[in-house]
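>>> Provided below for reference: sequence and predicted model.
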Amino acid sequence: MGDYLRPRSLHEALAAMATGPWRLLAGGTDLYPAEKGRALTFPVLDLAGLDGLRGIAATDNGLRIGACTTWADIARTPLPPALAALQQAAVEVGGPQVQTAGTLGGNLCNASPAADGVPPLLACDAKVELACQRGTRQMALSDYLTGPRQTLRAPDEILTAILIPQTGLSGRSRFLKLGARRYLVISIAMVAVRLAADAGRITDAAVSVGACSATARRLPAVEAALAGHAPHLAATAVRDADVAAALAPMDDLRASAAYRATAAAELIRRALSDLASSGASEPAWGTA
């Protein structure tokens, strides 16, 4: 077995990262299955003991989610309606064991095209915070994810937090995904939609799709088409062609590109319809 270190502080963790390559471990729900029962032969830096990397807190600029915050933490924490999509994703990530151990930061570092946490965060204009001994930097989540299992995290950096700006906390959101079954399966397509409205018209729309392209993507053309519509008519503004053009969907063993494009468009329409039909029983659209 390779070296194993469980630091007691972020300072200690960053010092270790500066000494050479370490594989980061948080919940282990991606790392251990990938090894298929084999003993770990590489150096492991276990972040699970760093309480400072876990938790959700309001800031002057929005909301801060520690990278080691678990899916179960996200599901049970009172959050603004704009993050309902993230909470809905949290209860569909694997089973209860995975939700209890798995972390949001680990989901982003693993960088699967079908990572459940990414579409809801993209819909809220999330940023990531990265730290190393050289300092701390922030970048948009859309820039951080560069391809399947690829990110801009440097070898000596630790993802410490996910940051949601105040502008991303307006309105309400919905998350839907499609797979061969409801749970414990890699998605064929998933969507997150966030809407804010005023005087019965949509003023802000964010639409993101995962599991269809090399990375999850926002759909600016679809978002623009939704602006100004009454919420109950928004689904009629979603054109399959706009969705397909934005995604350039991929073919694989789970689904064809054509099926993915059609499925993503239908999921977006369903999410919009769900938001419109539930609006009367939830907080005002423009409030967080």
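Thanks, I have it. Numbering: from 1, shown residues only.
>>> From now on I want contacts and neighbour counts done on CA atoms only, so please keep to that.
OK.
>>> Distance-wise, check residue 218 relative to residue 49.
Plainly put, residue 218 is 34 Å away from residue 49 if you go by CA to CA, to the nearest Å.
>>> Compare neighbour counts for these two and give me the winner.
Remark: of residue 218 and residue 49, residue 218 carries more neighbours, 24 against 15, as counted by other CA atoms under 10 Å.
>>> take the one below as the second:
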Amino acid sequence: MQGEVSAGAADYVRVDSLEAAIATLAKGPRTILAGGTDVFPRLQDRPLTGAILDISGIAALGTVAFDGDYWRIGAAASWRTLIDADVPPAFDGLKAAAREVGSVQIQNRATIIGNLCNASPAADGVPPLLTLDAEVEIAGAYGLRYLPLSAFILGNRKTALGDGEMVSALRIPAASTAGQSGFLKLGARSYLVISISMAALRLVVDETGIIRDVAVSIGACSEVAKRMDQLEDALRNTALATASARVTPDLFTGLSPIDDVRATAAYRLQASCEITRRLLCEQQSNFAKGVAA
């Protein structure tokens, strides 16, 4: 079923199935509305206009669930849905990022997928999702296709979505949900702030305290958040207890921060090093508590 109503000057369609959403998009481009926390602020005091596709009524897209091979985050799932979900500790970094998204009211409405499709360089969800090797599920008239998150976001406000397509879900491979994780965000205040830098970290540590696998991602310091391959190589197969000392500025050369009103490029690089060190120290503390228990 779908409904077409007049919302001021807007051509507004609300659907309750993915099939109906794809059929609607096949007729022409539309702004997709889920939580609305990006769409409505951009209006300021103007009325809603243009062609709108509301997917908030598609119940199947509003969940976070495990299917045996992947964890799936639906396109209409809110940050609050994620925060409340029973997921492995590897999602702790993503949950920490979720608690940094706007206010509690925003978290209750805003969707994880909307955060990605908005494609801001400072999108809180992207760094932790990169450490989880997230894949984007894209639906169109031809069926489904999948892209790594790193290939989906192409630049500032640019994605790989084609005509007649929408993101239906995120997929996180079960193999990428091992270990522990964390997230830190640096801004001018604690809430309702655009990041100066942010770091996400996922670690697999053996019983002797050696890092056997590691994923690190930095956001707000490039047009697109990046996995830090050189840093990961430097940390892998080393002792977690001394890992923070291995975090040096030369391992962050893949970043391309800018000078703006929030911080200089040089400060962003320095901050990225520091919050990564702090994340490692935090994970060392968590590991030590687990051993003691």
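Received the coordinates, thanks. Note that the structure is predicted; figures quoted are calculated from it, not measured.
>>> Overlay them and tell me the TM-score.
TM-score for the superposed pair, counting by TM-score structural alignment, normalised by the length of the first structure: 0.96. Supporting figures: 283 aligned residues with a CA RMSD of 1.3 Å.
>>> hang on, isn't residue 209 of the first structure packed against residue 178?
No. The pair residue 209 of the first structure and residue 178 does not pass the contact test of CA atoms under 8 Å, sitting 11.4 Å apart.
>>> Identify the contacts common to these two.
With contacts defined as CA atoms under 8 Å, 6 or more residues apart in numbering, the residues shared by residue 209 of the first structure and residue 178 are 189-190.
>>> Looking at those two, which has the bigger crowd around it?
Set side by side, residue 209 of the first structure and residue 178 show more neighbours around residue 209, with 34 against 19, by other CA under 10 Å.
>>> so is the more buried one in a helix, a strand, or just coil?
The assignment at residue 209 of the first structure comes out as strand when based on DSSP: H, G, I helix; E, B strand; the rest coil.
>>> Looking at the second structure, name the residue matched to it.
When the second structure is aligned by TM-score structural alignment, the residue opposite residue 209 of the first structure is residue 218.
>>> Can you name the residues that contact its match?
Taking CA under 8 Å, 6+ apart as the criterion, residue 218 of the second structure is in contact with 127, 197-200, 225-228, 272.
>>> give me that answer again for 6 Å
127, 198-199, 225-226 (CA atoms under 6 Å, 6 or more residues apart in numbering).
>>> Neighbours of the closest residue to residue 133 of the first structure other than its chain neighbours, how many?
Spatially, and ignoring its direct neighbours in sequence, residue 133 of the first structure is nearest to residue 14 (5.9 Å; CA to CA, 6 or more residues apart in numbering). With neighbours defined by other CA under 10 Å, the count for residue 14 of the first structure comes to 18.
>>> what about residue 14 of the first structure, distance to residue 153 of the first structure?
For residue 14 of the first structure, the distance to residue 153 of the first structure - CA to CA - is 13 Å.
>>> wait, residue 223 of the second structure sits on residue 121?
Yes. Because the distance of 5.1 Å satisfies CA atoms under 6 Å, residue 223 of the second structure is recorded as touching residue 121.
>>> what's the overlap in contacts for those two?
Residues touching both residue 223 of the second structure and residue 121 by CA under 6 Å, 6+ apart: residue 156.
>>> Residue 202 of the first structure sits in which helix or strand?
Taking DSSP states H and E as the criterion, the element that holds residue 202 of the first structure is strand 201-210.
>>> can you give me how far that strand is from the chain middle?
For strand 201-210 of the first structure, the distance between its averaged C-alpha position and the chain's averaged C-alpha position is 15 Å (CA atoms, centre = their mean, to the nearest Å).
>>> how much does it stray from the second structure?
Per the superposition on the second structure, strand 201-210 of the first structure and its aligned residues are separated by 0.4 Å on average (mean CA distance after the TM-score superposition for the first structure).
>>> Pull out the buried residues from that strand.
Buried residues in strand 201-210 of the first structure, defined by neighbour count with 16 or more other CA atoms under 10 Å: 201-210.
>>> for stretch 104-114 of the second structure, same thing?
Counting neighbours by 16+ other CA under 10 Å, one finds that the buried residues in stretch 104-114 of the second structure are 106-107, 109-114.
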